[in-house]
Every structure is written in structure tokens, then in C-alpha cells.
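**Q** from the sequence below, what's the structure:
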Amino acid sequence: MHGDDGDLIPATPGITDAAQTAALKTAFQALWQGRRRWWILTGAGCSTEAGIPCYRDRQGAWQHPAPVTWQDFVRSPAVRQRYWMRSRLGWPRFAAARPGLMHEALARAEVAGRLAGLVTQNVDGLHQRAGSLEVLDLHGRLDRVRCLDCGDLSARERLQARLEQAWPDALPVGSVVRPDGDVDIQASGAVDFEIPSCEQCGGMLKPDVVFFGERLPPDRPQRALEQLEAAEAVLVVGSSLMVYSGYRLIREAARRGLPIVAINLGVTRADELLTLKIERLCGETASWLE
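**A** Below is the predicted model:
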């Protein structure tokens, strides 16, 4: 843990967890109250208490099979079929998720004028459901579907009806819900499942999210950097920062000399850049933002 001036605060031998939590809260609130404009970056840990699991464990390693890549999705009909089969099964639970305490606390902080910007690496739309108005969805939104041929955008809920019609007798075997809204399935035998195409042009449909191996739309990181210009401090919530698109923004914040606080269970890629690290569940610390 680092102090406001960046010097390391030594751990106290034998300190109780309650005392340590109190010390972290005091250190955080000194920073939170001392700076008016915070730039926020959230990750999967912000949504775990809403029932959406994290990609990675506390050491930053994958907890699930790696997500489908952009290259495999566009090149392989078999990969697309399996993706949409899994998504057909996982979407109802993903769509039913509701904002957690941290989502709500950040929405209140926006209303209070405390935020220079809110950028999320998540694709679940929970910040918007909590009432946040100015949210930069760095990796897109899973509740939208884009046609790769004509660019048409449509609601994921509309596609769900078509997926259920295409595979009406779907029975997940050993299913495990994944962070990107689909499930791991063990298919039992061949499945007659035709991949739905764009209703406008018949083209290839893809969730309106940035897959691994796919480039971010250049306007998104640029907008995030513009928000940093107005920030006095940075708060990372529930992210290991293992994905470079988020990590590079934190590196830029550090280059500009901004204090950086992280609330995250386990390691982050930017541990050496942090002013203060709080290894607690996001929901446990949400009230500290008041």
C-alpha cells in the first residue's frame, strides 16, 4: 500500500483484518475527498456480485477457456455456430443480471459531479442500468448485434427469439456461464442449428463487442485519453488490467503523474504504478465513495 505521496506504507505485523480494512478506508477516503474529478476504469470484478463471473483468477490467469477470437469467428462457420449455440443458452441469465452496489455508487458519484469520465471494459451494460449516463463502453455492448456486411445494428434480445427458433430443444449439458454471456457446453451428438444471418442483407452477424484479436475502434481510446485531461485522480475498479487496452490507459495516467487507486482482488498488471491498492470485493467498498 502506498501513501498519498507515493511512498510505501509498511504493513503492521499482527494487524487484524478489521483494522487493515479501516486503514485502507481511511487512506482511500483521504484521496477520494481530496480530489474532485476522478477518472474511473471498471472491469469484470465490478460485475461479479451481479452474477457475471470474472475471466481471470487472483493471479491473473484464465479461469475459463479463452474466449473466441476475432480471426476464428470470421473465418470458421463451425466456430460461429458454436458461439451462437452457447450464446443462445447463456443470454437469458446474462440479460437478467442487475447492477451491484459499486455500479450504483458510481452512478451517484456522477450525479454529484465527481467524475471526469467512466470507462468500462465490461460489455454487460450494468453501469447504464444503475443510472450512469456518460459511460464509455471500451469493448462494446453485448446487448447489441452488428452485421459485418452492412453495419446494421439490432437488439440482442430480438436475435434471441431467432436463436430459440433455430434450436428449440436446446438442453445444456454441464453448462457453466461465462463472463461474455455464453456458456461452456458439451454437445451430445450433432445439432441441426443454422446460424441466423442479418435480416437486412443476409450478412454475417456478430455481437457488438470487441473480440480478442480484434482492434478497438480508434475513437474509444482517444475519448478515454481526452477524459484523462480533466482528471485529478484515477480509480480502477475490479480489473487485473491484463488486457492491454485498459493497461495502456493506466500507464498514461501514471505518466501524467495522477494518483491511481485500484480496488481489485489479486494482482494487477499495474501494481507498481498504484498509489493505493485495496484487495477487497467491490461491493464491500462501494460505500467508501460517499
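**Q** for the rest of this, base every contact and every neighbour count on C-alpha atoms.
**A** Fine.
**Q** gap between Ile250 and Leu136?
**A** Applying CA to CA, to the nearest Å, the value for Ile250 to Leu136 is 15 Å.
**Q** tell me which of those two has more neighbours.
**A** Neighbour tally, Ile250 and Leu136, criterion other CA atoms under 10 Å: the higher count belongs to Ile250, 24 against 18.
**Q** what helix or strand does that one sit in?
**A** Secondary structure from DSSP states H and E places Ile250 in helix 244-255.
**Q** my reading is that Ser197 lies in a strand. Confirm?
**A** No: assignment of Ser197 by DSSP: H, G, I helix; E, B strand; the rest coil gives coil, placing it outside any strand.
**Q** who touches stretch 276-287?
**A** 1-4, 24, 27-28, 45-46, 49, 100-102, 105, 237-238, 260-266, 271 (CA atoms under 8 Å, 6 or more residues apart in numbering).
**Q** swap the cut-off to 6 Å and go again
**A** Met1, His2, Cys46, Leu101, Met102, Ala105, Val261, Ala262, Ile263, Asn264, Leu265 (CA atoms under 6 Å, 6 or more residues apart in numbering).
**Q** other residues contacting the longest strand anywhere in the chain?
**A** If you go by DSSP state E, the chain has its longest strand at strand 140-147. Contacting residues not belonging to strand 140-147 are listed as Val123, Asp152, Leu153, Ser154, Ala155, Arg156, Met204, Leu205, Lys206, Pro207, Asp208, Val209 [CA under 6 Å, 6+ apart].
**Q** would you do the same for the sequence below? I want to compare the two.
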Amino acid sequence: MRQRRPGIGMTGFASLPPVTAAGTSAELQRDELEVLQDIHGLLAGGRFAVLTGAGLSTDSGIPDYRGPGAAPRAPMTYQEFIGEAANRQRYWARNHIGWSHLRRADPNDGHAAVARLEHRGLLTGLITQNVDRLHEDAGSVNVVDLHGRFDQVVCLDCLRRYTRRLLAGVLEELNPGFLERAHAAGVIEMAPDADATVEDSGLIESFVVARCPACGGTLKPDFVYFGENVPKDRVERSYAMVDAARALLVAGSSLTVMSGLRFVRHAAKQGKAVVIINRGATRGDDLATIKLDAGVSGALSWLAAELPPL
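**A** Now for the predicted structure:
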């Protein structure tokens, strides 16, 4: 439940009953509240940076990659995507199904809590590994979409960008009735990058892939695939947020990929407090000042309600 580095004092709350965090139906247990009180002590009185991952969006109905109960999966790499037309056909067919689900997701209490923290002047900025844009929908402004955005598409040849909503219309024209047949066949897996798996392989093999309307080139979702590098300007903006902060709060990320873990290492190297709230172990646990194994939305809602504005 709790991990902390030496020197962090803990206060007993054994007599307190379970507490419902403001704005969420998730109950905070006594031991979780005890750790949150210590997190409150670390974060109060100074601005901090926030790094979020897929575990924050699970309460919005978007599955996690690696959280407890997540199905093992091997996302398509960038090299696979550009290497073979059949891979792009498979990806876009699955993405078309996933997009129809992901675009209907709404921000949850955790997203709203992060937005409240920013609006009250407590954040140096927000770094998110999620591509679902739910932070922006909840009202967050100073956001680095580290891995890109699911609502945009880029042409790999002419670099023009299009909205995913526009492409959805094109794909529906090219593949009439596809979504209805796919849902009738049964979607067996969803992923936070708008990927999906269906049981009927024939649906995939008949899918018609759209080309760039301007040059006829290859279209790709405008987010970072496995095997791609995060654009340098996003990394630099993220480091600047951590540099300007007194502490780093990680919420809902297993920190499995280096794109997020590097900021934890950077903060710890500078001697800043690192707080991790996540269900399950993370690669940054050994660097955490305090680690809370708990529901992310409830914990963030409690912090947003209790931390005073600067």
C-alpha cells in the first residue's frame, strides 16, 4: 500500500472511518487516507508537476495497458506499421472500431481534479502519456500530450494533418456497414490508443484503407507508436515543467516506458519529492518519496479538495 523514503513522517488515523472523496463514488480506506495526508504535507505550499498515464482514464471506460487485470497485448510498432500494407489495413480497421468507442468517453473525477489543481495555481504543468484528450476536455490548459493525440491524423508523405473525425467519415464511405458488422461479430479487446480486436478476421481482410486526400500518401494516427521517439519539443517542455516544480506527482502510470520514467528520474536526481499514485507496481517505485497503491480518481479528488490554493 505504501512506500516512502526515510525522513517522511507518518501520522496515524486509525480511528477514522472510510471517507468518500469529493466528486467521486470511490471510497478511500483509512490506510489510504493516512498516506494521502502525508502526500498533502509534501505538496502543500508549493507548485508541483503532474504526470498521468492510462490508469487515470480507466474510470472513463478506457482500458489500461498494464494495470491489474489488463489483458496481455503487443501493440503494433512503428516499423510494423510502415513496413507492410497488410499491417496498416489491420491497424486502421481496428482503429476505426476503437475510435467509435473512445470518442464517446467523458472525463472522470480524476481529470476534473487535475484541472481544479491547475486552475487554483498549484501546478507548473501537466504531462500526460494518454492520447485520449480527456484532460483538455476536463478543462486543463497547460498540457503536454507526450504521446500525441488520438483525434488527429498525419500524412507521413506530405505531413498534412487532418481531424480523426473527418477521417472517420471517409472510412465509413469506403467501408459501408463495417462498424455494424464488427460490433455484431464481437469486440474482444479495447486499448487506450483506440485499438480494438474483433473475432471475425474476414472483416479486417476486406477493409479499405484511406489515403491522404492531398497527396495520396500514407496516413497515420498522430501519436507516438512503440519504436518511435517522442518529439524533442514535447520532451523539453516536460522537463521545464519538472524543473519549475517543487515535486512531481505521478498518477495512473506504470512508468514502464522510458518516455515517462525519465521525468521521475530527473526529479529524483534534483532532490525533488516524487509522489506516485497507481494501482500496482511501477518502474519508479524505488525513486518514490511516497507511493500510494490506490484508485487514482478518488485520491486526486481528495487532494484537489484539501490542498489550499497558493
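**Q** mean shift between the helix or strand just after the helix holding Ile250 of structure 1 and structure 2?
**A** Note on helix 244-255 of structure 1: by DSSP H and E, the next helix or strand toward the C-terminus is strand 260-263. Mean deviation of strand 260-263 of structure 1 from its aligned counterpart in structure 2 after superposition (mean CA distance after the TM-score superposition for structure 1): 0.7 Å.
**Q** what does strand 260-263 of structure 1 correspond to over in structure 2?
**A** Mapped onto structure 2 using TM-score structural alignment, strand 260-263 of structure 1 covers residues 274-277.
**Q** same deal with stretch 150-162 of structure 1?
**A** Using TM-score structural alignment, stretch 150-162 of structure 1 lines up with residues 158-170 of structure 2.
**Q** excluding its backbone neighbours, what's nearest Val131 of structure 2?
**A** Nearest residue to Val131 of structure 2 in three dimensions, chain neighbours excluded: Arg149, at 4.5 Å (CA to CA, 6 or more residues apart in numbering).
**Q** Ile13 of structure 2: neighbour count?
**A** In this structure residue 13 of structure 2 is Phe, not Ile. With other CA under 10 Å as criterion, Phe13 of structure 2 counts 14.
**Q** so which bits of the biggest helix by length in structure 2 are buried?
**A** Secondary structure assigned by DSSP state H gives helix 85-102 as the longest helix of structure 2. Across helix 85-102 of structure 2, burial judged by 16 or more other CA atoms under 10 Å covers 87-99, 101-102.
**Q** and the angle for it with strand 148-155?
**A** Helix 85-102 of structure 2 runs at 140 degrees relative to strand 148-155, counting by axes from the mean of the first three to the mean of the last three CA atoms, to 10 degrees.
**Q** what's the counterpart of Gly148 of structure 2 in structure 1?
**A** In structure 1, the residue matched to Gly148 of structure 2 (TM-score structural alignment) is Gly140.
**Q** what does the match of strand 260-263 of structure 1 contact?
**A** With contact meaning CA under 6 Å, 6+ apart, stretch 274-277 of structure 2 is reached by Ala247, Leu248, Leu249, Val250, Ala251, Ala288, Thr289, Ile290, Lys291, Leu292, Asp293.
**Q** can you put the residues you listed in a markdown table and add secondary structure?
**A** Conversion of the contacts of stretch 274-277 of structure 2 to a markdown table gives the following (three-state DSSP):
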| residue | secondary structure |
| --- | --- |
| Ala247 | strand |
| Leu248 | strand |
| Leu249 | strand |
| Val250 | strand |
| Ala251 | strand |
| Ala288 | coil |
| Thr289 | coil |
| Ile290 | strand |
| Lys291 | strand |
| Leu292 | strand |
| Asp293 | coil |
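**Q** and the strands in structure 2, which stretches?
**A** In structure 2, the strands defined using DSSP E lie at 2-4, 19-20, 27-28, 48-52, 123-128, 143-145, 148-155, 161-163, 187-190, 196-198, 219-223, 247-251, 273-277, 290-292.
**Q** how big is the offset of the fourth one relative to structure 1?
**A** In other words, strand 48-52 of structure 2. In the superposition against structure 1, strand 48-52 of structure 2 averages 0.4 Å from its aligned positions (mean CA distance after the TM-score superposition for structure 1).
**Q** closest to Ala138 of structure 2 among the contacts of stretch 274-277 of structure 2?
**A** Ala251 (15.9 Å; CA to CA).
**Q** residue contacts, the closest one?
**A** By CA under 6 Å, 6+ apart, the contact list for Ala251 of structure 2 reads Thr52, Ile277, Asn278.
**Q** how long is stretch 79-90 of structure 2 end to end?
**A** With CA to CA as the measure, stretch 79-90 of structure 2 spans 14 Å from end to end.
**Q** read off where that stretch ends up in structure 1.
**A** Counting by TM-score structural alignment, stretch 79-90 of structure 2 lines up with residues 71-82 of structure 1.
**Q** any idea how far the residue nearest in space to the middle of structure 2 is from Ala194 of structure 2?
**A** Taking CA atoms, centre = their mean, the centroid of structure 2 lies closest to Asn130, which sits 2.7 Å from it. Computed as CA to CA, the Asn130 of structure 2 to Ala194 of structure 2 distance reads 11 Å.
**Q** also Asp132 of structure 2?
**A** Here Asp132 of structure 2 is placed at a distance of 8 Å from Ala194 of structure 2 (CA to CA).
**Q** now do Glu27 of structure 2
**A** Distance, Glu27 of structure 2 to Ala194 of structure 2, using CA to CA: 30 Å.
**Q** which one's more surrounded, those two?
**A** Neighbours were counted for Glu27 of structure 2 and for Ala194 using other CA under 10 Å; Ala194 has more, 25 against 16.
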